[in-house]
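Peer 1: the amino acid sequence is not available; the structure is as follows:
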């Protein structure tokens, strides 16, 4: 056995074997997979084996679609049976809101090229004769879904990897990962054997968190108990029954060799393994808890009466790994280079496995993901989220959320109040109703006196709509104070700081101190890795501001972009520097009163920043806006934040000061067409496609991604462009959220990236990319009839490149 290889994979479940298989498919065969016991013995062997394709986003769906395609031909390729059957799936709704959710999913499926059909209760009965349909509102039929035997399909991928030269070692437990100079360089096995490698992959399922934690890497997953039963054989049970999902009853059904498998994702789960998981755990099950499962079974017997007469052959309870946001962890870790992970699969490991293996294999080979994978990128997580108590509490909720209503703006209820701004209690006293992002508590909206603080979840206007309308209109008419402390802030200092940032940034950042630059950080393909503002505060110092949800990701991108010989030092100062946004036509007058500073256009132009006195504090004020009104961002040390908040609130009474939350910010930015990274722009979108060419320093001699942009600029117009859409529906227009198909003359040409209701203009708005081989320009937009499909119905829309509110920016100039 060689003591050095190209790649080591830790874990022989479905993910690890898929990665090994796909590396081999790429011709990378100097690979060793190390399994502590036997292949599939952790979680894979007892998975239900459901193979569905529709996921929440386009790229997640593409990975799931590929998995189904792989399973379809894997048996013929390897000679190993997989048990794959493409028998379709039914998703059922017992009430109108669930049916709308399913229909919105069907529209999304068509956008992704998947076949999805709305079905009536009668049509459901035809496809699944055993089910009671009298109280059903309807459902969705997806004919290309199916099921597979998890162990067999894993062994097939392992066999395919071996056939091409990959080494798979069972009974080879890894004690620790070797790290040198910030790089993973190998592993140490139990007994002391050392194996070196250029890259290491953690695919160790529920053991992954502890293995990574030993070297300071945060993998945010926790095991939970997952229950299902398998009946005794049921006479005359149809063998071609589709997989059936009933989210309203927390259950799923699968025909299994003449028996029925009934599984559940109950609302309050049982975390497991909090105090550690035994190394001896292998093909084990957990203790039965029939009382916990009984409410699910009672609903199931009413739904499928044949269960009442069927004996239970197997009551199974086994562990699955869950993450704080119900999305798996994939990619290179931010703490250690050349260390990759694929874990935390939230009970979708089988249906994700093929796509995960293919994507990560390409990522390992190329040094970057093969597509935009921000949804599952491990860098989206905050380090504190690997805290065991946090994970224990959150896991009680996340398992059940898989089948709960997927409401827009739905908030987690567990493991809350973790990160708070210094003015948190003051916001609550003003009526703030908090939402959470990356563990940070931030106001969603402010409930007026006497109004409910409940969200009132719906696919239409939710309970907070009147409050947000008031916040938006006050921002347009008076002045609104927003707590934006959750935004991430970094300092880059040193004599080479300018040189480093100019290479990272698309815009020119060699500007005078006090100037703010809006720019993107690009990858070598010209895609947008980060969307930031950069303020030069001194000749050798810059302040960088980015999204709170991107804090870990963007800081990793920054630090890894600093050459070893550069005199430049990055520091994350987020916790110590809260930020308050003061926005609206009266913001200048209010800020002048409390500061005594001259804030006129001549003295303080847009895009500039300086320190001023405010009350007894000294703060940095930048003239910027993300809401389309005259405004300032106020950066204040955490020790003075409450004082500054109090001064602004007291003096603001004379100016009609109100408080605003992030629901209002989303509405306001949608009207202006301001992009949001992770929705409207990402690593597959160039500034040219996103309409951000104005933020590129085309005359700069060199910056990362420049060559790709110059090549792309040769194509005029761009074949793919981000546009703004307004639904032309006078009364009760549907609200847009994401991935709704955009039609032009009976052809789908794109999809919505984000949406919101514009209270200043009174319209349902969206933005999204559209494509046309001959280019997307004004002629293309004007020469076609555009519609947006929502829940299987199409609505007329007006389209343009600029935002629908104040496209000439007069309001910003004040």
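Peer 2: Yep, it's here. Remember, it's a predicted structure, so these values are computed and weren't measured experimentally.

Peer 1: switch to C-alpha atoms for all contacts and neighbour counts from now on
Peer 2: Fine.

Peer 1: what segments of the stretch 701-814 of the chain are strands?
Peer 2: 720-727, 741-744, 747-758, 763-771, 786-790, 793-800 (DSSP state E, counting those that start in this stretch).

Peer 1: make TSV from the ones you listed and add mean neighbour count and distance to residue 202 to it.
Peer 2: Shown next, in TSV, are these (neighbours: other C-alpha atoms under 10 Å; distance: least, C-alpha to C-alpha, whole Å):
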stretch	mean neighbour count	distance to residue 202
strand 720-727	25	37
strand 741-744	24	37
strand 747-758	22	32
strand 763-771	25	35
strand 786-790	24	40
strand 793-800	17	44
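
Peer 1: I'd like to know which of those strands is closest to residue 244.
Peer 2: Closest approach to residue 244 among the strands of the stretch 701-814 of the chain is made by strand 786-790 (24.0 Å; C-alpha to C-alpha).

Peer 1: put this next to the previous one:
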């Protein structure tokens, strides 16, 4: 009989590299009673057959911090535990076969420099010198990261497991967790089975590191964990004389990676259309198993490889391997506390980058569990971004056919997913489609991103410059600035908070003062104890005891979880009412005139001042009109019961056919001209509200609220950095995100978000600049440039919004 503890502080479910890393880091953090339960044997699911590529540069600062941590950890693990990890920093090379891919690589090199990752841009001749076996006749350019490497994934997991045991953790194989028990609010323990005998271990925390088994286990507890297994292929040649230790090679234009190991060459693939697996569940006896070969599926990759590296024409095939890995709808893994159940944590869904990710993910999750807060902004991988509908298995099966291949696809700005679309739609969807809408998807919502002209192709043509909808965006943008535009923003998250203590509860969570008169709208943030921004929202007081919170559609689950976590003993009911109302945003200097044609109500400043909401008649229906703006113009957000939304839309368009329909790209280009922040890019839980330039929305004098002490401390100590708005003098270059901010010749940060300012006449971005001990004037006195794909462009910097800095237009 296997000896399993009857009690533990935490039970980690799953003994792959992710579970072993979490156990290692929790034990190192001083947690006693750490227990890891593995259904079969350590590494027997996915870890054992992983390729073991260690690439330190990821798509953002914090993902890179986690990858660099993993690499550093794997280097020192052998000395600590005596288990060899096979970690070799042989470097990596990524080659481009097209100009577009070369642009992407050069932009990644700029990001690497900004994040202090060693990088060099190399020519095809230099690639050939480093990789003599490679055919470089059509290589346009390449990037070399000398500190990247490769490792033995199974041995790293074993080293982490040994390190965890050395620090006091219990790691037990042959124990299958069958269910996580709870009391309706919190985890109470896990039910398990070992050798045919059932058992129970009481605990306060569980961590689901179950990989491709994790979704169904989570679903049994009402927890959303949207992932699905897909087949992943690679082959290994017979030994090749004189091969040596070559850098890891990536040829993303051919969906392929190459790794030399023990005198053999590995060829792996991230093909554009993948094969989902395990739709009916994972077989009970699955352990160190492979899937049936499908050489026809792999053949196009191999044919390209035989041209790219002619040695594949003669080398024998030692192993052709097909193994399952878990993938997620957006190609990013899941980490953090499940919003549905206290004490339930997730570290799963690694999209074939689990080896390089797990070391850092384990460290971050252990700190999160220990302190109650992540070490830095982890919104990219936060489990709270998952939408409940995404655990639908048909949806996941369709989506993962695409997400596997997206790892090596061109990462163009504004690239839209193509599979599993149309799940969530506004009541206006068909009406907008009939008028030329080209839709994008966020959190499952179909949203009009831009409107095609009559006869124009309704599709994206991607690129790193001005894409095919650039002119459409300009027309929409200028209509909002000069006349009037209409946006469908039904995807806004809408949360109703009501009850006897609703006001006191929100006063405790919000940095601004929300104890205002009925009908007032308050722009505010909810902060954490560090003064970081957990939520960016408006709060509208509907009555003495009822409030409406409006949040971005993508953060709705996160915001609901934050509210529910803190409601405690307050008598306040929190309800997601997103689906109850459509939202039509009528914006621009002629907005008042248009509303006057469809409503008998008075929209003058005296009757309806900025920052207020009230019920109006519109067409033959009713709406609640909120006078606020995210584009920096006179305008109203019209909240309309979903059953009346189509009628209200038709009434507006019939009365004012000159109204320009506008998409989300225009909303973004208008807001960035105005310097409005975007949550998840410009402001995160790591960014102090004062350094983000949002001190005007913070009212310490109102009394206690979460983050107040951190605000007062920062006021006294002074700012360490500021969020600055930049505009490029040259109207041609494009800023999107992650370009380098150069101050007096030195890269000091990255562009947090960017878009084209059609009114201002150039690309506009936001980015943080260090400013400890400096005045605002000193910050602005520097010379600024933005580095884009290795080229530097002169930039004008401003701390005040470049467009309408006094907000005169919004209050017109």
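Peer 2: Received it, and whenever you're ready, just let me know what you need. A quick note: this is a predicted structure, and the numbers were derived from the prediction, not measured.

Peer 1: can you calculate the TM-score here?
Peer 2: Put the two chains on top of each other and the TM-score (TM-score structural alignment, normalised by the length of structure 2) is 0.99; 806 aligned residues with a C-alpha RMSD of 0.9 Å.

Peer 1: picking up where we left off before, I'd like to know which of the strands of the stretch 701-814 of structure 1 is closest to residue 447 of structure 1.
Peer 2: strand 747-758 (18.2 Å).

Peer 1: residue 20 of structure 1 is nearest to which of the strands of the stretch 701-814 of structure 1?
Peer 2: strand 747-758 (33.8 Å).

Peer 1: what does residue 126 of structure 2 correspond to in structure 1?
Peer 2: By TM-score structural alignment, residue 126 of structure 2 lines up with residue 123 in structure 1.

Peer 1: any idea how far residue 137 of structure 1 is from that match?
Peer 2: Remark: distance between residue 123 of structure 1 and residue 137 of structure 1 (C-alpha to C-alpha, to the nearest Å) = 12 Å.

Peer 1: neighbour count for these two, which is higher?
Peer 2: residue 137 (18 against 15; other C-alpha atoms under 10 Å).

Peer 1: what residues are up against the alignment partner in structure 2 of that one?
Peer 2: Mapped onto structure 2 by TM-score structural alignment, residue 137 of structure 1 lines up with residue 140. The neighbours of residue 140 of structure 2, taking C-alpha atoms under 8 Å, 6 or more residues apart in numbering as the test, are 95-99, 102, 123-124.

Peer 1: in helices, which of those fall?
Peer 2: 99, 102, 124 (DSSP state H).

Peer 1: related to what we said a few turns ago, make CSV from the strands of the stretch 701-814 of structure 1 and add distance to residue 421 of structure 1 to it.
Peer 2: CSV is the format used below for these (distance: least, C-alpha to C-alpha, whole Å):
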stretch, distance to residue 421 of structure 1
strand 720-727, 33
strand 741-744, 38
strand 747-758, 26
strand 763-771, 31
strand 786-790, 37
strand 793-800, 38
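
Peer 1: those strands: which one's closest to residue 477 of structure 1?
Peer 2: That would be strand 747-758 among the strands of the stretch 701-814 of structure 1, by C-alpha to C-alpha, at 15.1 Å.

Peer 1: so which elements touch the closest one?
Peer 2: Applying 3 or more C-alpha pairs under 8 Å, 6 or more residues apart in numbering; DSSP states H and E, one finds that strand 747-758 of structure 1 makes contact with helix 96-111, helix 662-672, strand 741-744, strand 763-771.

Peer 1: re the thing from before, is there a quick PyMOL command that grabs whichever of the contacts of residue 140 of structure 2 are buried?
Peer 2: To isolate the buried members of those in PyMOL, using 16 or more other C-alpha atoms under 10 Å:
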select buried, resi 95+96+97+102+123+124
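
Peer 1: nearest to residue 358 of structure 2 among the contacts of residue 140 of structure 2?
Peer 2: Distances from residue 358 of structure 2 to those, taken as C-alpha to C-alpha, are shortest for residue 95 (26.2 Å).

Peer 1: which residue packs closest to the closest one, ignoring adjacent ones?
Peer 2: Of all residues not flanking residue 95 of structure 2 in the chain, residue 142 sits nearest, at 4.2 Å (C-alpha to C-alpha, 6 or more residues apart in numbering).

Peer 1: surely that neighbour meets residue 122?
Peer 2: Yes. The pair residue 142 of structure 2 / residue 122 is scored as a contact, 5.3 Å apart, by C-alpha atoms under 8 Å.
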